[in-house]
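Colleague: okay, here's the prediction I keep looking at, along with the sequence it came from:
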Amino acid sequence: MDEAAEALDGIEAIVCCVGINGLGTIDETEPEEWNRQFAVNAFGPYASARAALPHLRKSGGGAIVVLTSQVGIVAQKGNAAYCAAKAAAIHLVRCMAADFAAENIRVNSVAPGITGPTGMFNSWLSLFPDEESRDAEAQRQIETSMQKRIVHPDEIASAAVFAVSNAAPGIIGQTFVVDGGYSLV
């Protein structure tokens, strides 16, 4: 972060975009995997934001956006560690927003759904054991979206850009859900 601040002559905004996933209920998820999920999905945004804070303060304020997940808001069967870690990240955003709003540092999150056609969608599908289950999951993702489609990465980027922009000065501690309506059903 220090190197980025030096190269950019300061930092006014960051987007924390980290994530790993792995399927399993709590009895199917080994403690090491549970810890790995939390290390990336919850600790990652904490570490990034913590490293950016001195630079944001030096700039007189700014914005932090954390990419979380729709399943940090709604449960997903067989995905306990990821859902819990992303829920922790969403609550971390709320806590940071409360802690730093008086310093003119706005903190929000963007909660994407399955996004494609990207490596994220393929990575998610790769967690399923065979082609038949991958095809069924791809179809389920489309059918459970109110728009009957997969969200495009540009839609996620647009939400993050808005959240860090000067067009959103009063938006603090919020989660923008960009999932095609998946979390409404």
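Modeller: Sure thing, it's come through. Residues are numbered from 1 along each chain as shown.

Colleague: all contacts plus neighbour counts: C-alpha atoms, from now on.
Modeller: Noted.

Colleague: contacts for the longest strand seen in the chain, please.
Modeller: Counting by DSSP state E, the longest strand found in the chain is strand 105-112. Outside strand 105-112, the residues that touch it by C-alpha atoms under 8 Å, 6 or more residues apart in numbering are 56-57, 61-70, 72, 90, 93-94, 96-97, 100-101, 151, 156, 159-160, 163-164, 169, 171-179.

Colleague: residue ranges for the helices of this structure, please.
Modeller: With helices called from DSSP state H, the chain shows them at 2-8, 31-38, 44-58, 80-100, 119-126, 131-143, 153-164.

Colleague: just name the most buried of those.
Modeller: helix 80-100 (a mean of 21; mean count of other C-alpha atoms under 10 Å).

Colleague: take this one as well and set it beside the first:
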Amino acid sequence: MSDVFAGLKAVVTGGASGIGAAIAQRLREDGARVAIFDRAITDNLVDAYRVDVTDDASVRAGVAAAAADFRGLDIVVNNAGIGAQGTIEDGDDEEWHRVFDVNVVGAVRVSRAALPFLRESNAAAIVNTCSVAATAGLPARAIYGATKGAVLSLTLQMAADHLREGIRVNCVNPGTADTPWVARLLDSAEDPAAERAALNARQPHGRLVTAEEVADAVAYLASPRAGSTTGTSLAVDGGMQGLRLRPAA
């Protein structure tokens, strides 16, 4: 266990499962006190707050409660998000609004509510969970990819706006990760084994990204040790974003 986050207080949205749960665990292992924000809260979760990132009142109440309980906030990890499949023909206006409301405006609501507390911190950081879909065109991911492109751009704008207030803002870009959402997609496929093999092969290192690998990247970006890192996107995608390997023999 490291003490790099000792004394620091963090909020992780979507922290009850998947990548969010791995991030919360990693930050706690390194000494942070972590508030989990999620719509689905179970009795076994510690420092958990029932928060819906699409509801501004819910967000503001959750941030205020966590800041009061923790006596401040230093780190916000905007990880809450939902997936979507299909081309631009497959989603109606309601679906576009729904996914943008969670993936983009949700991060805005949480960050906005947390800013007064982050301004009081000597180690303030915001980390947004983006995606390789922001930088690579993927089949049937139009809505999802558009929201993550917005998150990537939003990260840069926030970093510029808040740097001189002492708040660093970065994002992490996972490739296809082994999460409950991906597992549900695989289960619904006609041939789950073939679909998993295709997803593995799409990433140059030949496998799905683990939630723990994404959590390690978030921990670095949120850490005071990354004090000169802001406005940056860190890819955790097995080389998918930038590598073009020849087919294996």
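Modeller: Thanks, I have it. Everything numeric in this text was worked out from a predicted model, so none of it was measured.

Colleague: now compute the TM-score of the two chains, please.
Modeller: Aligned and superposed, the two chains score 0.92 in TM-score terms (TM-score structural alignment, normalised by the length of the first structure); 181 aligned residues with a C-alpha RMSD of 1.4 Å.

Colleague: re the thing from before, closest to residue 25 of the first structure out of the helices of the first structure?
Modeller: helix 80-100 (5.4 Å; C-alpha to C-alpha).

Colleague: mean per-residue distance, that closest one to the second structure?
Modeller: For helix 80-100 of the first structure, the mean deviation from the second structure after alignment is 0.4 Å (mean C-alpha distance after the TM-score superposition for the first structure).

Colleague: can you spell out the matching residue range in the second structure for that helix?
Modeller: Using TM-score structural alignment, helix 80-100 of the first structure corresponds to residues 142-162 of the second structure.

Colleague: which residues does the matching stretch contact?
Modeller: Contact with stretch 142-162 of the second structure is made by 83-88, 91, 96, 99-100, 103-104, 128-131, 133-135, 137-138, 167-171, 230-233, as judged by C-alpha under 8 Å, 6+ apart.

Colleague: tilt between the longest strand of the first structure and helix 44-58?
Modeller: In terms of direction (axes from the mean of the first three to the mean of the last three C-alpha atoms, to 10 degrees), strand 105-112 of the first structure departs from helix 44-58 by 150 degrees.

Colleague: list the contacts for residue 59 of the first structure?
Modeller: Contact analysis of residue 59 of the first structure by C-alpha under 8 Å, 6+ apart lists 10, 11, 12.

Colleague: corresponding residue for the second one in the second structure?
Modeller: Superposed on the second structure with TM-score structural alignment, residue 11 of the first structure falls opposite residue 73.

Colleague: isn't its match up against residue 12?
Modeller: No. Residue 73 of the second structure lies out of contact with residue 12 (C-alpha atoms under 8 Å); the separation is 11.3 Å.

Colleague: look at those two and report which has more neighbours.
Modeller: Set side by side, residue 73 of the second structure and residue 12 show more neighbours around residue 73, with 30 against 26, by other C-alpha atoms under 10 Å.

Colleague: could you check how far residue 156 of the second structure is from residue 234 of the second structure?
Modeller: Going from residue 156 of the second structure to residue 234 of the second structure by C-alpha to C-alpha, to the nearest Å gives 13 Å.

Colleague: nope, residue 185 of the second structure is what I meant
Modeller: For residue 185 of the second structure, the distance to residue 234 of the second structure equals 25 Å [C-alpha to C-alpha].

Colleague: could you do residue 25 of the second structure as well?
Modeller: 20 Å.

Colleague: equivalent analysis for residue 218 of the second structure, please.
Modeller: 9 Å.

Colleague: for whichever residue in the second structure pairs up with residue 51 of the first structure, what are its contacts?
Modeller: Alignment note (TM-score structural alignment): residue 51 of the first structure maps to residue 113 of the second structure. Applying C-alpha under 8 Å, 6+ apart to residue 113 of the second structure gives the contacts 59, 60, 63.

Colleague: which of those residues sits closest to residue 244 of the second structure?
Modeller: Of all the contacts of residue 113 of the second structure, residue 59 has the smallest distance to residue 244 of the second structure: 41.5 Å, by C-alpha to C-alpha.
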